[in-house]
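# I'll drop the sequence and a predicted model, then ask my questions.
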Amino acid sequence: MAKRNKLTHRQKRQVGKNLSKKLNKDEALPQDDNLEPEESGVVVGRFGQHADVRDSQNQVTRCHIRRTIESVVCGDNVLFRRNKESGSAINGVIEAVSERDSLLSRPDFYDGVKPVAANIDQILIVSSLKPALSSNIIDRYLVASEDVGITPVILINKIDLADEVALAQVDTLTTLYREIGYRVILLSCKSGEGVDALQAILDEKVSIFVGQSGVGKSSLVNALLPEAEEQVGDISEMSGLGQHTTTSAKLLSFKNGGELIDSPGVREFALWHLPEERVTWGFKEFRDYLGGCKFRDCKHMDDPGCLLKEAVDEGKINPIRFENYHSILKTMAEQRPNHSNQY
């Protein structure tokens, strides 16, 4: 597939104007005298200009979103009003979004930094032996988790597919991340390995699955909540990549407490919106050495007096993580939008 040219800032502004015109042609919202009093709810799904809101009685109402509201995502606590007369597919209006305790976002080239989910207690980073077990991708999610201050847990799925070589790789990565201080759970939906351990950490928390397409997020949801009946996708034989099965984020509830947000699969979690210094800080074992290098503009490569490089050479920082760090910075530079062509 040919690479698409990037939009200039002028083009982006025009896209925004066109979108605004389109929204102004949307179906008019109900007048206030046609609405019930405000009540509280939580957003369990977002679909274009509408969102599904669950009330205190676990009833779900599909609502319009006031155009004055900047963003609405899964997990948001909101005030909404129902239509006095039902009968339409859209039976309410979201009036306001409460202040968020946490927000997970990801950069989108056309939309800027795009919110994914709100009020999350922990991020469950799902990787698997197929399509590929990649510490680089895991580290991208870990940096994103550290940046927003949400506790990450690493899930390595499809462990039943592991041969001796794969088991050695899993053992290496499991040891690496546990030594840094991250929790790692090995999983198999087929054998049931690790499912009880996963269920235990989900109780009484709001969690979100993130990970590449095809790593088995939907299969894990089905193992935890069989009634969810999530569609499960296959791995493409040509590309070796997973096929998208979840098309919009949704919030699911457990009978014994706790909630889970199943988000659309992303094959690569970009970090180009973050300053390089923030990415460096996102590798938490680096923090003891930051600010101590000989030169203030140290690139942490072969710079004289680089404390990070010395720590790698002395075995205090794992070379896999150090290599992933530089790989992430390189990819960020390549992905960051070019602002030189804005006029």
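Okay, I see it. Numbering: from 1, shown residues only.
# make it CA atoms for all contacts and neighbour counts henceforth
Fine.
# Roughly how far does Ala249 sit from Glu334?
The spacing between Ala249 and Glu334, counted by C-alpha to C-alpha, to the nearest Å, is 28 Å.
# Between these two, point out the one with more neighbours.
Ala249 (22 against 11; other C-alpha atoms under 10 Å).
# quick one: contacts for that one?
Residues near Ala249 by C-alpha atoms under 8 Å, 6 or more residues apart in numbering: Gly45, Arg46, Cys74, Val116, Ala117, Ile261, Asp262, Ser263, Pro264.
# So it versus Val43, what's the distance?
For Ala249 relative to Val43 (C-alpha to C-alpha), the value is 10 Å.
# Contacts only, for the residue nearest to Leu186 when sequence neighbours are not counted.
Nearest residue to Leu186, sequence neighbours excluded (C-alpha to C-alpha, 6 or more residues apart in numbering): Ile156, at 4.9 Å. By C-alpha under 8 Å, 6+ apart, the contact list for Ile156 reads Val126, Ser127, Ser128, Leu129, Val184, Ile185, Leu186, Leu187.
# My guess is Ala270 contacts Glu334. True?
No: contact between Ala270 and Glu334 fails when scored by C-alpha atoms under 8 Å: they sit 10.7 Å apart.
# I'd assumed Cys298 was in a strand, is it?
No: counting by DSSP: H, G, I helix; E, B strand; the rest coil, Cys298 is not part of a strand but coil.
# Now do the same contact list for the residue nearest to it when sequence neighbours are not counted.
If the residues on either side of it in the chain are set aside, Cys298 comes closest to Cys306, at 6.8 Å by C-alpha to C-alpha, 6+ apart. Applying C-alpha under 8 Å, 6+ apart, we find Cys306 in contact with Gly292, Cys293, Lys294, Phe295, Cys298, His300.
# Comparison target, given below:
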Amino acid sequence: MAPEPRAHANLIDRYLIAAEISGIEPILLLNKTDLLNDLNRAWLEPLLALYQDIGYTILHASTTERQGLVELKARLDERISVFVGQSGVGKSSLVNTLLPGVDLRTGALSEQSGKGKHTTTTARLFHLPDGGDLIDSPGIREFALWHMSPDEVLEGFREFAPYVGHCRFRDCQHEREPGCALKQAIEEGNITEQRFQSYKMILNSVDEKL
């Protein structure tokens, strides 16, 4: 993710669900930290704090200021990794910096929309000099989970796990049913309302395709 284009929590949650269900270790990387200012910090810092409290690893990087790249490279070495995210968050710029000589095409944000332009159109595999492989994926603006079942969507929210199966009713829809363990967890501050609403939004999109 990056300060620009603005990161959307629901899109991040979709990526996290896919990673959790696939057994992939997800790491959230805030790229382009050189673009941080008082305006975007106001929404970025609470967003990052939310995921950090859940237990996700947060990294920061800037290819312009060459910050955070050593730690990022250490995370990539001897692993198979993939960069995913919105168009314009700087995935290809990171590849160019980590692998000098690759020279992937990069693009500026659209002046009209503030959204990224699609400069990577196919996934590409790179071999890291110190071992490991890195996949640079095309930037996207939407990420669907139509192939997943409602149970898998629920399982993709890792902080929900202690409460799944503990509702009073086995077929609880986590709406207004009495004895809903998820609703009680929200009231007690163990699950955020933001993540729960994101879950419901994703679940509705999956249900529409079933």
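Cool, the structure landed. Here the structure is a predicted model, which is why all the values come from computation and not from measurement.
# re the thing from before, could you save the contacts of Cys306 of structure 1 as JSON lines and add columns showing neighbour count and distance to Asn222 of structure 1?
Shown next, in JSON lines, are these (neighbours: other C-alpha atoms under 10 Å; distance: C-alpha to C-alpha, whole Å):
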{"residue": "Gly292", "neighbour count": "13", "distance to Asn222 of structure 1": "48"}
{"residue": "Cys293", "neighbour count": "19", "distance to Asn222 of structure 1": "49"}
{"residue": "Lys294", "neighbour count": "12", "distance to Asn222 of structure 1": "52"}
{"residue": "Phe295", "neighbour count": "13", "distance to Asn222 of structure 1": "52"}
{"residue": "Cys298", "neighbour count": "17", "distance to Asn222 of structure 1": "48"}
{"residue": "His300", "neighbour count": "19", "distance to Asn222 of structure 1": "44"}
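# between these, which is nearest Glu146 of structure 1?
Taking C-alpha to C-alpha as the measure, Glu146 of structure 1 lies nearest His300 of the contacts of Cys306 of structure 1, at 20.1 Å.
# Aligned against structure 2, show me the partner of that closest one.
For His300 of structure 1, the aligned residue in structure 2 is His174 (criterion: TM-score structural alignment).
# Over to Ser236 of structure 1?
Ser236 of structure 1 maps onto Ser110 in structure 2, by TM-score structural alignment.
# Its match against Thr119, yeah?
No: counting by C-alpha under 8 Å, Ser110 of structure 2 stays clear of Thr119, with 12.0 Å between them.
# returning to that earlier point: now the match of His300 of structure 1. Nearest residue, chain neighbours left out?
His174 of structure 2's closest residue in space is Cys180 (C-alpha to C-alpha, 6+ apart), at 6.0 Å.
# sorry, back to before: please identify which helix or strand holds the residue nearest to Leu186 of structure 1.
Applying DSSP states H and E as the criterion places Ile156 of structure 1 in strand 151-157.
# Enumerate the positions of the lengthiest strand in structure 1 that are buried.
Criterion DSSP state E: the longest strand present in structure 1 is strand 39-47. Of all the residues in strand 39-47 of structure 1, those buried under the rule 16 or more other C-alpha atoms under 10 Å are Ser40, Gly41, Val42, Val43, Val44, Gly45, Arg46.
# residues in structure 2 aligned with it?
The aligned range for strand 39-47 of structure 1 is empty, by TM-score structural alignment.
# What is that strand packed up against?
Applying 3 or more C-alpha pairs under 8 Å, 6 or more residues apart in numbering; DSSP states H and E, we find strand 39-47 of structure 1 packed against strand 50-54, strand 77-82, strand 250-253.
# Taking strand 77-82 as reference, get the angle to it.
Interaxial angle, strand 39-47 of structure 1 versus strand 77-82 (axes from the mean of the first three to the mean of the last three C-alpha atoms, to 10 degrees): 100 degrees.
# and strand 39-47 of structure 1, how far from the chain's centre?
Distance of strand 39-47 of structure 1 from the chain centroid (C-alpha atoms, centre = their mean, to the nearest Å) equals 18 Å.
# between that strand and strand 50-54, what angle do the directions make?
140 degrees.
# Where in structure 1 does stretch 29-45 of structure 2 align, residue-wise?
Counting by TM-score structural alignment, stretch 29-45 of structure 2 pairs with residues 155-171 of structure 1.
# buried residues in the matching stretch?
Of the residues in stretch 155-171 of structure 1, those buried under the neighbour-count criterion (16+ other C-alpha under 10 Å) are Leu155, Ile156, Asn157, Lys158, Ile159, Asp160, Gln169, Val170.
# measure it end to end?
Using C-alpha to C-alpha, the two ends of stretch 155-171 of structure 1 sit 13 Å apart.
# Likewise for stretch 312-325 of structure 1?
End-to-end distance for stretch 312-325 of structure 1, by C-alpha to C-alpha: 12 Å.
# Which residue is the nearest non-sequential neighbour of the aligned partner of Leu69 of structure 2 in structure 1?
Aligned counterpart of Leu69 of structure 2 in structure 1: Val195 (TM-score structural alignment). Among residues not flanking Val195 of structure 1 along the chain, Leu187 sits closest, at 6.4 Å (C-alpha to C-alpha, 6+ apart).
# go on, Lys209 of structure 2?
Spatial nearest neighbour of Lys209 of structure 2, excluding adjacent residues (C-alpha to C-alpha, 6+ apart): Trp146 at 6.2 Å.
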